[in-house]
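J.: structure for the following, please:
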Amino acid sequence: MENAALLSAIVKNAIDGIITIDDLGTIESINPAACKLFDYFPEEVVGKNIAMLMPSPHAGKHDQYLKNYKTTGKPSIIGVGRELVGLRKDGYQFPMKLGVSEVQYAGRAIFAGFIHDLTQQKLDEERLKNYASHLEELVEERTKSLNDTIEALQTAKEKVSHTLEKQVELSRLKNRFLAMASHEFRTPLSSIQLSVSLIEKYFESGDGINLSKHLFKIKNSVTSLTAILNDFLYVDNLEAGKVSASNSHFDLVEFAEGIIEEMQLLAKGNQNIIFAHSGIRTKVYLDKNLLRNCVTNLITNAIKYSGDTCCIDLKTQINDQGCTVTVHDDGIGIPLENQEHLFEAFYRANNTGNIPGTGLGLNIVARYVVLMKGTAHFTSSQAQGTLFTLTFPIS
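T.: Next up is the predicted model:
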């Protein structure tokens, strides 16, 4: 009796629908989950043919399945899970997975059907399919933009190849670009290619968790490629003389606090970004967008080249001599032999290892600072980290 009560409790509280029928297809029992799924009360279905819960053509085929099984002994759906369509009381049709087991009880055959609603799973699969399609379009778009950028670099090569000095400089830049591109482009593109292949596999098996994981990897890879392309576009605009300082008055403290709030979200592990301001005055007259690019670039580098538990200091100061912005980290530092070339395009220190980067960020910072009539310099050691200082005159 205790076992029977336990079994009854399990059936009544199961999250999937459970229906039993006899060898003629007549419903003998239905649990609460199945009642909720089909929107019937037990008394409305018990004693009736199971076909009432199926739309055409499944309803017409079900009795034939049972007849064939009784005649041949060969099951077509018994013991095999398959996807079907269920019919609710109000006529609504929904996808479901049905598993049927045969039970010999009291000298007769009883068939137990276990029903799992696939509505949400199908919606999730369709949404993921659409998202993957969108990401593929985005990758194609970014690839085209990359090709356009490479064409622009080729045009720049033709313009500077008139003199030997320019040819030598171009060759040097080209070698650095190829070395950087072979690594920085290959890594995210390889990740995208692998994830797309795995998505096809997991989509067929309905593995939503792994689908989401690889879609997230594709999204991050596209973001990395976008950042690289943006660096190229910034440099291209600078070379073409399309960038100029457009100064305005703004509060430097509010500006810095906003950047800290944004950048803290990108920090690694337990990294902490700390801000401090010196001086009574807080207003400056500079190009807000150019300065934002400079500061975020320096903090991004500090995050990237520092440990997970370091502190990064952003300090601002306004006095009679001018405005100063400093960013300090206690990261890996810059080797002495690399320091004189650090602001050059495509140049990276030899201790960066596998840390990603284009070698363009500090070149852009230095040129933006000059556009605002300021100066940029740094001090660094592999023991004490790096301090970047941006100084601007008071207008």
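
J.: only C-alpha atoms from now on, for both contacts and neighbour counts.
T.: Will do.

J.: contacts for the helix or strand containing residue 261, please.
T.: Per DSSP states H and E: residue 261 is located in helix 252-264. When contacts are defined by CA atoms under 8 Å, 6 or more residues apart in numbering, helix 252-264 is touched by residues 272-275, 277, 282-284, 292, 296, 299-300, 316.

J.: ranking these by neighbours, who comes first?
T.: With neighbours taken as other CA atoms under 10 Å, the top of those is residue 299, carrying 26 neighbours.

J.: and this one, please, so the two structures can be compared:
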Amino acid sequence: MEKARLLNAIIETAIDGIITIDERGIIESLNPAALRLFGYQLEEVIGKNIKVLMPEPDKGAHDGYIHRYQSTGEKRIIGKGREVRGLRKDGSTFPFRLAVSEVQYQERKIFTGFIHDLSREKEAEERLREYAAELEELVEERTKSLKKTVVALREAKEEVSLSLEKEKELNQMKSRFVSMASHEFRTPLSSIQLSASLIEKYAQPFENKHIEKHVSKIKNAVGNLTTILNDFLSLERLEAGRVEPNFSSFDLVKLAEEITEEMQMIAKQDQNIIYQHTGLESTVYLDLNLLKNCMINLIGNAIKYSGEHTFIEFNTEISDEQCVVTIKDNGIGIPDADQVHLFQPFFRAHNTGNIPGTGLGLNIVLRYATLMNGTVHFESNINSGTTFVLSFNK
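T.: Okay, here's the model as predicted:
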């Protein structure tokens, strides 16, 4: 009796539904979980054929299953588990996984069905399909937008390069470009970046690698375009004389360590930035923002033009006479014929190939360093790397 009460308690409190029927398909019992799933009271289904809980076509085929089993012993209705649909009292259907076992009890056969509701799983799968479809549509839309933006930027760059020959034409072009960049590029780029971040956030519960891949592509493309746009806007501000150094005392070592950590996050695989400071002092009197921009630009170039599994040396030194910042890589180097033109705006060395860039970064670094009364020196050899040195007198 104790075992019977325990068994009954287990059945009554089971999360999954449990149904028993006889050889004719007549319902003999349902546990509370099964009654909740189908929406019936116990007295409404006891003694009725199991077909009352089946939608078509399973309902029409059920008698055939029973007949074949009784006449041939076919085991199709017995199984470890299969996905079927149930019919609720209100006429709605729901998916569930059904496992059926045959029990010999008091010289007769009883079939026990174990029902696991799949509604939530199916809803989640449907939402995932919808998210994937929306993502594909968004990726296609954003890709078209990015292509148009890249084409527009390329055309703008070519137009600026040609207009540099005449000062009057350059001024006119700068005004047009700054207006276009501010209004036509920044807003859609911010929208694309935000949309990509939201998609990544909403898709996290589903752990879909395809979603992560496409979101990463969008973010990388936006990052490249934003860098190009920032370079153009920085050049325009310099040309217009709107950049003035704001000298202040700050901790150079702290700034360099923060930049090292920031740039390490965007470095290539197994590409390590090694920072070292020389000297007892760590405080300098320069423009923090301009110096930070110079460091980030030079380290970014080192990352971009060096391969994976390489080291980038980042050194700072403060002596009694001067402050020196050194960035050294083991990258592709700069051809001798190109070195004389290296700091000209829009100039790029001939061995850069398909590596993205505007040709403005080093020109901006030189002009920022000059504003702080500093100098820029470099040494480079093909396939042996490049060293840039920023020097500032105290």
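
J.: let's see which of the contacts of helix 252-264 of the first structure end up in strands.
T.: 272-275, 277, 283-284, 316 (DSSP state E).

J.: the helix holding residue 261 of the first structure vs the second structure, average distance?
T.: Its matched residues in the second structure lie on average 1.3 Å from helix 252-264 of the first structure after superposition (mean CA distance after the TM-score superposition for the first structure).

J.: what residues in the second structure pair up with that helix?
T.: Helix 252-264 of the first structure lines up with residues 252-264 of the second structure when matched by TM-score structural alignment.

J.: quick one: contacts for residue 383 of the first structure?
T.: By CA under 8 Å, 6+ apart, the contact set of residue 383 of the first structure is 330, 332-333.

J.: confirm it sits in a helix?
T.: No: applying DSSP: H, G, I helix; E, B strand; the rest coil, one finds residue 383 of the first structure to be coil, outside a helix.

J.: now the helices for the second structure?
T.: 2-13, 32-38, 42-45, 58-72, 119-163, 167-180, 186-203, 209-239, 252-264, 288-304, 336-339, 361-371 (DSSP state H).

J.: what helices and strands are in contact with the longest strand belonging to the second structure?
T.: Longest strand in the second structure by number of residues (criterion: DSSP E): strand 93-105. Strand 93-105 of the second structure sits against strand 79-87, strand 108-117, helix 119-163, with contacts defined as 3 or more CA pairs under 8 Å, 6 or more residues apart in numbering; DSSP states H and E.

J.: same thing but at 10 Å, please
T.: When contacts are defined as 3 or more CA pairs under 10 Å, 6 or more residues apart in numbering; DSSP states H and E, strand 93-105 of the second structure sits against strand 17-21, helix 32-38, strand 79-87, strand 108-117, helix 119-163.

J.: highest average neighbour count across the ones you listed?
T.: Compared across these, strand 17-21 shows the largest average neighbour count, a mean of 22 (mean count of other CA atoms under 10 Å).

J.: circling back: would a markdown table of the contacts of helix 252-264 of the first structure with distance to residue 191 of the first structure be doable?
T.: Shown next, in a markdown table, are the contacts of helix 252-264 of the first structure (distance: CA to CA, whole Å):
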| residue | distance to residue 191 of the first structure |
| --- | --- |
| 272 | 30 |
| 273 | 31 |
| 274 | 34 |
| 275 | 36 |
| 277 | 42 |
| 282 | 45 |
| 283 | 45 |
| 284 | 44 |
| 292 | 31 |
| 296 | 26 |
| 299 | 26 |
| 300 | 23 |
| 316 | 40 |
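
J.: what's near enough to touch residue 266 of the first structure?
T.: 299-300, 303-304 (CA atoms under 10 Å, 6 or more residues apart in numbering).

J.: correction: the previous question concerned residue 12 of the first structure.
T.: Residue 12 of the first structure is in contact with 6, 18, 30-34, counting by CA under 10 Å, 6+ apart.

J.: report the two of the residues you listed separated the most.
T.: 6 and 34 (19.0 Å; CA to CA).
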